[in-house]
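K.L.:
okay, predicted coordinates and the sequence, questions at the end:
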Amino acid sequence: MDNGKENLDEVTASQSILLVEDDVKLARLVTEFLTINGFSVKHIDNGQAAIDEILSNPPKLIVLDIMLPGVDGLTVCRTVREQYTGPILMLTALNDDIDEVAGLETGADGYLGKPIKPRVLLAHIRALLRRQDLLETEKGIEGAEHLIQAGPIMINAAKREVCVNDQHVELTAAEFNLLWLLAEHKGAIVPREELHQKIFRLEYDGLDRNIDIRISRLRKKLGDDPRSPSWIKTIRGQGYLLINE
């Protein structure tokens, strides 16, 4: 890995990252690279210790390998996701769509395959942190204009809360952000390219399935049948539409 410092748009230098990786050599190189680029990195090499650390001392972002001794990365992600609301970026050496889908369905916010390209890793981390900072800023916003009703779904931007038929629905930061983007344009089609760019701060390449997987997961949490959705509609070849009823 190249240990050169990148001159991309900066995030706060004190941002803390937990790196969960059992490959000691790779972990050392990633830690050195991210430290040079202004991050505070803590390395843990097994899943159970990672769970304990995340729940007791949550970092700003987690870089999590899927293949770990003992408790694997998918289990780590699933275990901490209800309490940990920060971004989780998963790594794997396996070139398999099933692993990507599984990672995202357990609550991961991004996915990168090995071998890791340091600049790509850094770009993903910075994009996720920019999005997280934006979400945290929005928590302080108050006012009725930040309430959006879409059918049985009530979305409160100030409190970052979602209710369906007056029942609270627990969403991750990434899921709420995606729903809010749809809600801001309810009744209108939001192109997949626009959702991808706003969520990941990266241009859509026409092949990435992250938005589609997140929409599917969001439907399940809202109780919208993924096989025949009534509230979040797929407009084939165009994007997604949140009902305006």
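P.N.:
Perfect, I can see it now.
K.L.:
going by C-alpha atoms from here, please, whenever you check contacts or count neighbours.
P.N.:
OK.
K.L.:
what packs against the longest helix along the chain?
P.N.:
The residue-count maximum for a helix in the chain (DSSP state H) belongs to helix 118-138. Helices and strands touching helix 118-138, by 3 or more Cα pairs under 8 Å, 6 or more residues apart in numbering; DSSP states H and E, are helix 24-36, helix 173-184, helix 192-200.
K.L.:
buried sites along the helix or strand following the longest one?
P.N.:
Meaning helix 24-36. Later in the chain than helix 24-36, the nearest helix or strand by DSSP states H and E is strand 40-44. Neighbour counts using 16 or more other Cα atoms under 10 Å place S40, V41, H43, I44 of strand 40-44 among the buried residues.
K.L.:
gap between the first one and E142?
P.N.:
Summarising the geometry, the distance separating S40 from E142, computed by Cα to Cα, to the nearest Å, is 32 Å.
K.L.:
please, where are all the strands along the protein?
P.N.:
Assigned by DSSP state E, the chain shows strands spanning 16-20, 40-44, 61-65, 88-92, 110-113, 147-150, 153-156, 161-164, 167-169, 189-191, 232-235, 239-242.
K.L.:
and of those, who's closest to F200?
P.N.:
F200 lies closest to strand 110-113 among these, at 8.8 Å (Cα to Cα).
K.L.:
comparison target, given below:
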Amino acid sequence: MDHHASASSLPSDSQSRWAAEVLLVDDDAPMRQLIIDYLARFSLRGEGAANGTEMRQALARTRFDIIILDLMLPGEDGLTLCRWLRKEGTTPILMLTAQSEPTDRIIGLELGADDYMAKPFEPRELVARIQSVLRRTQDNQGVRRGATRTHIRFDGWKLDGIRHQLESPSGMIVPLSNAEVRMLWVFIEHPRQVLSREQLLDATRGRSIEAFDRSIDLQVSRLRQKLGDDPRAPRLIKTVRGEGYLFDAQKIGN
């Protein structure tokens, strides 16, 4: 069955029944269609793309709520496409990786992917991960636990949680990934408190993710880089050896 044809033939009044638009980028056509059909059972409208070219064409047609991106693709691989997607915007990315490649998962998270799943996986778990990522994305957009702030200042910096960007004390705009926004909010909400890697993992990605301590370290490293924090003597995000990290901003306010 041609998915693009079936999706475009949907009557306009049925569009409202979809809870979210999902783009699945995977070169395995039978599996792609099976997943798309399964997602529909949970009011998730799926569209398929076999490679980077088809992905860009789909993105030009439709505004997707989440992109499921296979790591192993012909031509441009998943990591290359993840890097491109992060330069273009902040649409959440869930990466599909091989069970035996933890390094690729870590790199994907570092490049800005919001979550990953190792193949093979249960379709119901994929749905749960999609729903979890979408909930966290809503949190980033202001529907956050008991919080209404979307902008906050600290030590001369300004975080814009809507546009996913930082403004430096000199006025330079620094783009952030979804994961970086979440991590920075966690630090800001817990100033001068030691947060363990497990706490950061839980707060930014949820307990469904395997505890990759290294992925948290890499995200902290990227965040320090964007904040201009010297990794050898960090001023804002400090390492507490054997315990975790501490956000040492002196002034936090609206």
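P.N.:
Looks like it came in fine. On a predicted model such as this, the values are computed, not experimentally measured, just so you know.
K.L.:
just to revisit the earlier point, would you turn the strands of structure 1 into TSV with distance to R219 of structure 1?
P.N.:
Output for those, formatted as TSV (distance: least, Cα to Cα, whole Å):
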stretch	distance to R219 of structure 1
strand 16-20	30
strand 40-44	34
strand 61-65	25
strand 88-92	20
strand 110-113	19
strand 147-150	14
strand 153-156	11
strand 161-164	11
strand 167-169	11
strand 189-191	16
strand 232-235	7
strand 239-242	11
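K.L.:
that older thread, now, of the helices and strands packed on helix 118-138 of structure 1, which is deepest in the fold?
P.N.:
Ranked by mean neighbour count, those are led by helix 173-184 with a mean of 20 (mean count of other Cα atoms under 10 Å).
K.L.:
show me the contacts for the most centrally placed residue in structure 2.
P.N.:
With distances taken as Cα atoms, centre = their mean, the residue of structure 2 nearest its centroid is D114 (2.3 Å). D114 of structure 2 sits next to P92, I93, L94, V133, N178, A179, R205 when contact means Cα atoms under 8 Å, 6 or more residues apart in numbering.
K.L.:
next, the buried residues of stretch 121-136 of structure 1.
P.N.:
121-132, 135.
K.L.:
now do stretch 88-103 of structure 2
P.N.:
T90, T91, P92, I93, L94, M95, L96, T97.
K.L.:
again with stretch 58-67 of structure 2
P.N.:
Across stretch 58-67 of structure 2, burial judged by 16+ other Cα under 10 Å covers A58, F64, D65, I66, I67.
K.L.:
now the second one: closest residue in space that isn't a chain neighbour?
P.N.:
Once its chain neighbours are removed from consideration, F64 of structure 2 has its nearest residue in E21; the separation is 4.9 Å (Cα to Cα, 6 or more residues apart in numbering).
K.L.:
need the counterpart of that neighbour in structure 1.
P.N.:
Under the alignment (TM-score structural alignment), E21 of structure 2 pairs with S16 of structure 1.
K.L.:
now V143 of structure 2: how far from R149 of structure 2?
P.N.:
V143 of structure 2 is 9 Å from R149 of structure 2, by Cα to Cα.
K.L.:
do the same with D229 of structure 2
P.N.:
25 Å.
K.L.:
higher neighbour count, those two?
P.N.:
Neighbour totals were compared for D229 of structure 2 and R149, and D229 leads with 17 against 14 (other Cα atoms under 10 Å).
K.L.:
quick check: that one vs V240 of structure 2, distance?
P.N.:
15 Å.
K.L.:
Q250 of structure 2 now?
P.N.:
18 Å.
K.L.:
please apply the same query to R56 of structure 2.
P.N.:
Separation of R56 of structure 2 from V240 of structure 2 (Cα to Cα) stands at 43 Å.
K.L.:
list the contacts of H43 of structure 1.
P.N.:
Counting by Cα under 8 Å, 6+ apart, H43 of structure 1 touches L18, L19, V20, E21, A27, T31.
K.L.:
correction: R17 of structure 2
P.N.:
Counted by Cα under 8 Å, 6+ apart, R17 of structure 2 has contacts S43.
K.L.:
kindly report the same for K233 of structure 1.
P.N.:
So K233 of structure 1 contacts Y240, L241, L242, I243 (Cα under 8 Å, 6+ apart).
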